[in-house]
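Asker: Below are the sequence and a predicted model; questions follow.
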Amino acid sequence: MGAAIPSFGQSDCARLIEATSSGELKTMEKFFDKGVSPNCVYQVKNGPRTALNAAARENQVEAAKLLLSAGAKVDLKAKGDATPLIAAARNGHTEVAMLLLNNGAKASRNVSGNGNALIAAAKAGDYELAKALIDKGAKVNSNVPRDGTPLLAAVNGGNTDIVKLFLAEGANPNRSSDGDGSPLIMAVKKGNLSMVDYLIAEGADVNKAVDGDASPLIMAAKKGNTGIIDLLIKEGADVNQEVPGDETPLIAAAWNGHLEAVKTLIAAGADVNYFTREKGEIRSPLKMAKKEGHKAVVAYLNQQGAK
């Protein structure tokens, strides 16, 4: 028969995790001597937790080293929780993350609801870790449900250096994700003109529409960002592009009351009488501006011959 597995209460596991979170190495060693497993899982209000995950969250480098030397599984995650590597990356704890990587943590592991380590590093703006993860096999074009892609995360955070890194490593500038749109649409949402310019230069499609997120020009029109509108038009965006459920750029600008955007679009050739049908309702720039009470926009559209 094999050796008996030491028994211990959940309270012991909880106290080990607490000691780990505080970096109390001697206390941790006492629990190991007592037979508490470094891989024990403790149930808390927000879900189950492990000691190595706690070390990663709290940036306890020495505690993480002690756990690993005691036999902690480097990729162990409790149900519904992130892996230690993702937890470290998410919190910007580069040293812990590098320790985990160097002890065999899987750089490319995806966890639904928690993304992956590369997405987390991109969100945290951690260039050093992002580069190390790619070197260890993390995929720059990974797409995790509800968490998007690494490039989207970097664009969302305005982390230009990481965006450049991902594109240099082969990230697709046109890859979209449900709920987050495309990298270019994300940059437009954020009002980041220089990012928009850079993405276009790297091959982003100015007319690529995404379900539920319009197109880059329609998004810019919704936001009323004339600088981005000008750039997109200069780069070939269609001023009369219709996207089901998101209208046209001019309808979007008029509907949201952005007079300068309306002027810019009309000057670029937008049709003031172009209308769409949505669930039986006719929508035109003039009708939607009137509906929302945007008097200045209504007056200008009338001057331009809107009906």
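Answerer: Arrived safely.
Asker: From now on I want contacts and neighbour counts done on CA atoms only, so please keep to that.
Answerer: Noted.
Asker: how far does stretch 208-220 sit from the chain's center?
Answerer: Relative to its chain's centre, stretch 208-220 lies at 17 Å (CA atoms, centre = their mean, to the nearest Å).
Asker: The residue nearest to Pro38 when sequence neighbours are not counted - how many residues pack around it?
Answerer: Among residues not flanking Pro38 along the chain, Ala72 sits closest, at 5.1 Å (CA to CA, 6 or more residues apart in numbering). With neighbours defined by other CA atoms under 10 Å, the count for Ala72 comes to 19.
Asker: Is Ala72 in contact with Asn39, as I believe?
Answerer: Yes - with contact defined as CA atoms under 8 Å, Ala72 reaches Asn39; the gap is 5.5 Å.
Asker: Return every residue with contacts to both of the two.
Answerer: The contact sets of Ala72 and Asn39 overlap at Leu52 (CA atoms under 8 Å, 6 or more residues apart in numbering).
Asker: Put this next to the previous one:
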Amino acid sequence: MGNSLGCSASGERLVSAARDGDLVEARMLLEFNPSLAKYSTFRGLNSPLHFAAAKGHNEIVTLLLENGADVNLRNYCGQTALMQACRYGHWEVVQTLLIFRSVVTRADYLTGRTALHFAAVGGHVRCIRLLVADFIPSAPYEVITGVGSKSSSDSSLDRRHDHALTKFINKPADGGITALHMAALNGYFDCVQLLLDLGANISAVTFQYGTSANLIGAGSTPLHYAACGGNLKCCQMLLARGASRLTLNCNGWLPYDVAKIWRRRCLESLLNPNSELSLPVFPLSNYLSLPLMSILNIARESGLQSLIAVDDIDLCAVCLERACSVASEGCGHELCIQCALYLCSTSNTSSEIVGLPDRRSAGIEWLLYRQRSSAL
């Protein structure tokens, strides 16, 4: 790829600034030559955007995108900045990239992994929730969980409109491994719970062919992978949602056999085909209640730049510095777009509670956001 847009030395300086988080240097270079935002280094064929996203330097990511960096640019492996941010769990960077319309469904060239796979393998549940934000309508907590609804058709998770979501969640990477396989293997309970609630196929099996080394065996289900990983709660969750103890993989192994081979003795009684152990009752993931679609769309329409506060415009109820641009339905608090984005991506209760949490403890995550026309 190289660099045809400007001085190579300046481009390498921008790469260094993006990698090291030097916002002052990056801003100075881009003011001198905005086209440097599209520079790709000769060594790793990564753009400054890739480096900033991988390191979690959100302000530099925003600066590069505002100066024309291609949010969907691929590196030599076919990876986008979104994949890099998800790999390392930088959810604020993921949020920014999504506001600039990064494509979540792209897969890399080497392993066929999407950003969802990278987030799942690292257990970055907030990144997973952000990646599916455009598939799930924002709704109050009661609607998300079905509390108080007249029928299942009233739920915002109704499967009438989420064929695209189901296809995305169940997209196999190299060897047929799905995001659910990865999360189950590594014992990330919150990720397993959220993926199942989003429609992950609990019976998906890895391919009988492929280039990935598969020590568990081809034809393995997420329960086989969870058995290898050894996390009790992940196995309980999968079984509670309908996973079968009796599925054989291509090695002729049951999940019970995998647990024995990998010496996961704490799982043997649970995974025994004749087990009569009772299973816990797991609620829906509380990450579903975050109203991300609403707030991301508002940010796309109004931009990330907050309004300058003046006497006739109210200050944000959170930061008390920037002008309000959105208001919450329910409590009526008015917020700037940046604080609303932060709260919508961070407020949640523990997903491991048995039973539904009290609405008061859910805080701001059950609120809807609307644009304040008077402030725009």
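Answerer: Structure received. What you see is a predicted model, and the numbers here were worked out from it, not measured in a lab.
Asker: how about the residue nearest to Pro38 of structure 1, what's its match in structure 2?
Answerer: Taking TM-score structural alignment for the superposition, Ala72 of structure 1 sits opposite Ala69 in structure 2.
Asker: Any idea how far apart the tips of stretch 262-273 of structure 2 sit?
Answerer: 17 Å (CA to CA, to the nearest Å).
Asker: which SS class is the most centrally placed residue in structure 1?
Answerer: Nearest to the mean C-alpha position of structure 1, by CA atoms, centre = their mean, lies Ala153 at 3.3 Å. For Ala153 of structure 1, the assignment made with DSSP: H, G, I helix; E, B strand; the rest coil gives helix.
Asker: Show the contacting residues for it.
Answerer: Counted by CA under 8 Å, 6+ apart, Ala153 of structure 1 has contacts 119-120, 122-123.
Asker: Which of the residues you listed are conserved in structure 2?
Answerer: Under the criterion both residues aligned by TM-score structural alignment, their matches' CA atoms under 8 Å, those that remain in contact after alignment to structure 2 are 119, 122-123.
Asker: quick one: the helix ranked longest in structure 2 to structure 1 mean distance?
Answerer: Ranked by number of residues, the top helix in structure 2 under DSSP state H is helix 8-20. Helix 8-20 of structure 2 differs from its equivalent in structure 1 by a mean of 1.8 Å after superposition (mean CA distance after the TM-score superposition for structure 1).
Asker: in terms of contact, does Ala289 of structure 1 touch Val298 like I think?
Answerer: Yes - the pair Ala289 of structure 1 / Val298 is scored as a contact, 5.9 Å apart, by CA under 8 Å.
Asker: Quick one: map Met182 of structure 2 onto structure 1.
Answerer: So, by TM-score structural alignment, Met182 of structure 2 is matched to Ala153.
Asker: Residue in structure 1 paired with Tyr225 of structure 2?
Answerer: Match for Tyr225 of structure 2 (TM-score structural alignment): Met186.
Asker: Could you verify my assumption that that match touches Ala154?
Answerer: No - using CA under 8 Å, Met186 of structure 1 makes no contact with Ala154, being 10.0 Å away.
Asker: related to what we said a few turns ago, now do the same contact list for the match of Ala72 of structure 1.
Answerer: By CA under 8 Å, 6+ apart, the contact set of Ala69 of structure 2 is 37-38, 49.
Asker: Could you tell me which of those belong to helices?
Answerer: Judged by DSSP H, helices contain the following of the contacts of Ala69 of structure 2: Leu49.
Asker: Identify, from the contacts of Ala69 of structure 2, the entry nearest to Leu110 of structure 2.
Answerer: Nearest to Leu110 of structure 2 among the contacts of Ala69 of structure 2: Leu49, at 20.2 Å, using CA to CA.
Asker: What about the corresponding residue of structure 1 for the closest one, how many residues nearby?
Answerer: In structure 1, the residue matched to Leu49 of structure 2 (TM-score structural alignment) is Leu52. Neighbourhood size, Leu52 of structure 1 [other CA under 10 Å]: 33.
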